[in-house]
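[1] test case, fold it:
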Amino acid sequence: MRIIITGGAGFIGSALIRHMLNDTQHQILNLDKLTYAGNLESLTSVAEHPHYRFVQADIGDRARVDALLAEFQPEAIMHLAAESHVDRSIDGPAAFIETNIVGTYSLLESTRAYWLGLDAERKAAFRFHHISTDEVYGDLHGVDDLFTENTPYAPSSPYSASKAASDHLVRAWHRTYGLPVLLTNCSNNYGPYHFPEKLIPLVILNALDGKPLPVYGDGQQVRDWLYVEDHARALLKVVTEGQVSETYNIGGHNEQTNLHVVESICALLDELAPRHTGAYKDLITFVQDRPGHDLRYAIDASKIQRDLGWVPQETFASGLRKTVQWYLNNLDWCRRVQDGSYQGQRLGTQGVTA
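    All right, here's what the predicted structure looks like:
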């Protein structure tokens, strides 16, 4: 298949592209604006692959997106481009509204115009796969409750509200115009190439630098952790085998408190890169909780297992060990993100089609 992946230089998008190019014959066009979270160094290993092409563009640029659709003639679009950091959405929600809502609307309109021009066979085979988050559901209060595909939306932050809005737009474009869509809502991802502002890489790098390890509130917030390469495998299953108009929740079956996650990282670092002055857990610092902080997320992923045969391959213990080891082995990548030098990739990349 010819597939356009939006946001392919981001954390999940780059994992998806690496998986597709390494393990399938699909042809990939990576369309990414290269905001601060887009990092082409995450795709260095596949940059010269004959089935890969990168174009720097904004999903909200209708003329550019229309031209790319006409030229590349995709059989599917996998839409991952989004602003995704909750704390940033609290401090500056405008970018989240613009990218996640207005940008998704613009991409849907470009896609609809392209899809309407296809012949009957290609029109029936086409898929628009929208990748979203479990945060649209709000939080869970009972210890046994799980998010299902029918859980009502109750977003808590500007980020999750903007993603909820984009989900509704995608469903409306199917209901009103017949656009063949698929949706997935995933739990917290972790793994290699994760941007260092996120919890797990932040804790790893702060610990190695001897800096405080910030934990919001009492650290008892629960998240279901999904190894990013398991997520990539699930996304490929959905876009190739999923049923049109269906939503699939993707989770790792790995519920952990934030405090346990931090303590687990500390224990792994004690083993793999021990400090000379005490244990890493001595650096844990409890800080004021953020506004609107959801208490618990947990995914019921039984539908994707039942209908498509997907189950995660990694446990939290195995995935976290792989993640910590990757960061220890790739500190140069981390430092280039931390000091901003990775952003030099933007120079000369406009319109690259190699």
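
[2] contacts, neighbours, all on C-alpha from now
    Will do.

[3] so Arg306 belongs to a helix, correct?
    Yes. The assignment for Arg306 is a helix, going by DSSP: H, G, I helix; E, B strand; the rest coil.

[4] show me the contacts for it.
    By CA atoms under 8 Å, 6 or more residues apart in numbering, the contact set of Arg306 is empty.

[5] from Tyr248, how far out is it?
    From Arg306 across to Tyr248, the span is 11 Å (CA to CA, to the nearest Å).

[6] and for Gln338?
    Distance of Gln338 to Tyr248, given as CA to CA: 34 Å.

[7] I'd like the structure of this one too, to check against the first:
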Amino acid sequence: MHDIPTGFSLFREDLEHVRRELAPLWPELRGAHLFLTGGTGFFGIWLLETLLWANEAQRLGLKITVLSRTPERFLTERAPHLRDHAALRFVAGTSADFAMPAEPCSHILHAASESNADQRADWAERQLNSAIDGTRRLIEMAVRHQSQSLLLTSSGSVYLPSDASDASDAMRYAEGPASLADYVSERSVYGQTKRTMEVMTAVAARKHGFNALIARCFAFVGPYLPLEHNYAIGNLVRDALEGHQLVVTGDGTPLRSYLYAADLVVWLLTILVRGRTGVPYNVGGKEAVSIGELAHRVAAVAGAPADCVTIRGTPVPGAIPAAYLPSLSRIESDLGVRAAIALDDAIGRTLAWHRLRAGAR
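    Sure, this is the predicted structure:
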């Protein structure tokens, strides 16, 4: 039976999973002051709640400062349960213009990014400016505060199709140099601004002596993942929850892999504490699954009939499927992390969380 502890919005089993998995690392964060951008988004809420849970359970004495454009709106409309946590404080603003906390921050986690959910024409310019200006501002804070580490949540979008290994490795992307391509597409602009942020952080780290930690993030599933944005698994979960037909508009062959959010937190905090400075780590799932298979697995876990899945496109005979898959060799060998929560279990927990929340309203 899933339950949600008082003062939190995530399942106890997920909060406990993160606490147990990171048991060897918590002493290294004792007494830390963490500064978090993007703290009101999918990554951010998971980081916040799991850190607050561990803070209480392990008596870590953490302080967490969260940057948000509208803290009061977040605490009123989305997370009233977080309002009274003594370890938590908020700063209003954006990553480019926020007022730095007076008390030095030992660790900085930069998880903010510009959303293109509304498909505005100026998104590319906003993404580029916020990436460069925001990273510059956080580097300035890391230097001023003599921070120990700055963790940048980059993206698998830094890779181009030519960066993938051969088909024998399921077209997975390995961390390495990549060329530049079409600057105006959303994926390229997003990916190349993330790469620019990586370079800026690494250059500053070499000069000023803090750790530049880079997590190249791929695809994820779990509570708080937006269901209305352009995430295939989020859209499928939404349709399953609403009892609708699960429609795949393409041919269903593109390959993806998904990491559950509780494992995501374990990996990000492991990078924060144990990662090598200036070395990018891919973060994502290991099991490759086609979008068509994913639709059937969501339907099965949701208890929906098999015929509720519709795949509109027809695969081209002999065509190699498009793939967005990380190579995990580096992070597994360097940091020893593994995905503990299988995909079907991750889908089941996500569905259960949404159903529980809907029942509580």
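
[8] more neighbours: which of Gln338 and Tyr248 of the first structure?
    Neighbours per residue, other CA atoms under 10 Å: of Gln338 of the first structure and Tyr248, the larger number sits with Tyr248, 26 against 14.

[9] in the second structure, what residue corresponds to the more buried one?
    Aligning on TM-score structural alignment places Tyr248 of the first structure opposite Tyr281 in the second structure.

[10] need the contact list for its match.
    Going by CA under 8 Å, 6+ apart, the list of residues near Tyr281 of the second structure reads Glu175, Ile214, Ala215, Arg216, Leu328, Arg330, Ile331.

[11] and Gly191 of the second structure, what element?
    helix 186-208 (DSSP states H and E).

[12] next one: Ala67 of the first structure
    helix 62-72.

[13] other residues contacting that helix?
    Residues contacting helix 62-72 of the first structure (CA under 8 Å, 6+ apart): Arg2, Leu29, Ala57, Asp58, Ile59, Ser106, Leu107, Ser110, Thr111, Tyr114.

[14] quick one: buried residues of it?
    Neighbour counts over helix 62-72 of the first structure (16 or more other CA atoms under 10 Å) mark Arg62, Val65, Asp66, Leu68, Leu69 as buried.

[15] turn those into JSON lines, including distance to Ser318 of the first structure.
    Converted to JSON lines, those look like this (distance: CA to CA, whole Å):
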{"residue": "Arg62", "distance to Ser318 of the first structure": "43"}
{"residue": "Val65", "distance to Ser318 of the first structure": "40"}
{"residue": "Asp66", "distance to Ser318 of the first structure": "43"}
{"residue": "Leu68", "distance to Ser318 of the first structure": "40"}
{"residue": "Leu69", "distance to Ser318 of the first structure": "40"}
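
[16] name the nearest of the residues you listed relative to Tyr190 of the first structure.
    Val65 (30.0 Å; CA to CA).

[17] and that closest one, what's its match in the second structure?
    Residue correspondence to the second structure (TM-score structural alignment): Val65 of the first structure is matched to Ala99.

[18] where's its match relative to Ala202 of the second structure, distance?
    Taking CA to CA, one finds Ala99 of the second structure at 23 Å from Ala202 of the second structure.

[19] one more: Gly41 of the second structure?
    The value you get for Gly41 of the second structure to Ala202 of the second structure, if CA to CA is used, is 25 Å.

[20] which one's more surrounded, these two?
    Just comparing Gly41 of the second structure and Ala202: by other CA under 10 Å the higher neighbour count belongs to Ala202, 23 against 17.

[21] how about the more buried one, what's its match in the first structure?
    In the first structure, Ala202 of the second structure lands on Arg171 (TM-score structural alignment).

[22] and if you look at Leu259 of the second structure?
    Leu259 of the second structure maps onto Leu226 in the first structure, by TM-score structural alignment.

[23] any idea how far apart the tips of stretch 275-289 of the second structure sit?
    28 Å.

[24] kindly report the same for stretch 140-150 of the first structure.
    14 Å.

[25] now do stretch 198-216 of the second structure
    Terminal-residue distance, stretch 198-216 of the second structure (CA to CA): 10 Å.

[26] assign Arg223 of the first structure to helix, strand or coil.
    The local conformation at Arg223 of the first structure, judged by three-state DSSP, is strand.

[27] wait, isn't it in contact with Glu255?
    Yes. If you go by CA atoms under 8 Å, Arg223 of the first structure and Glu255 touch, sitting 5.4 Å apart.

[28] tell me which of those two has more neighbours.
    Arg223 (24 against 20).

[29] now the more buried one: how far from Val143 of the first structure?
    Counting by CA to CA, the gap from Arg223 of the first structure to Val143 of the first structure is 12 Å.

[30] same deal with Ile250 of the first structure?
    19 Å.
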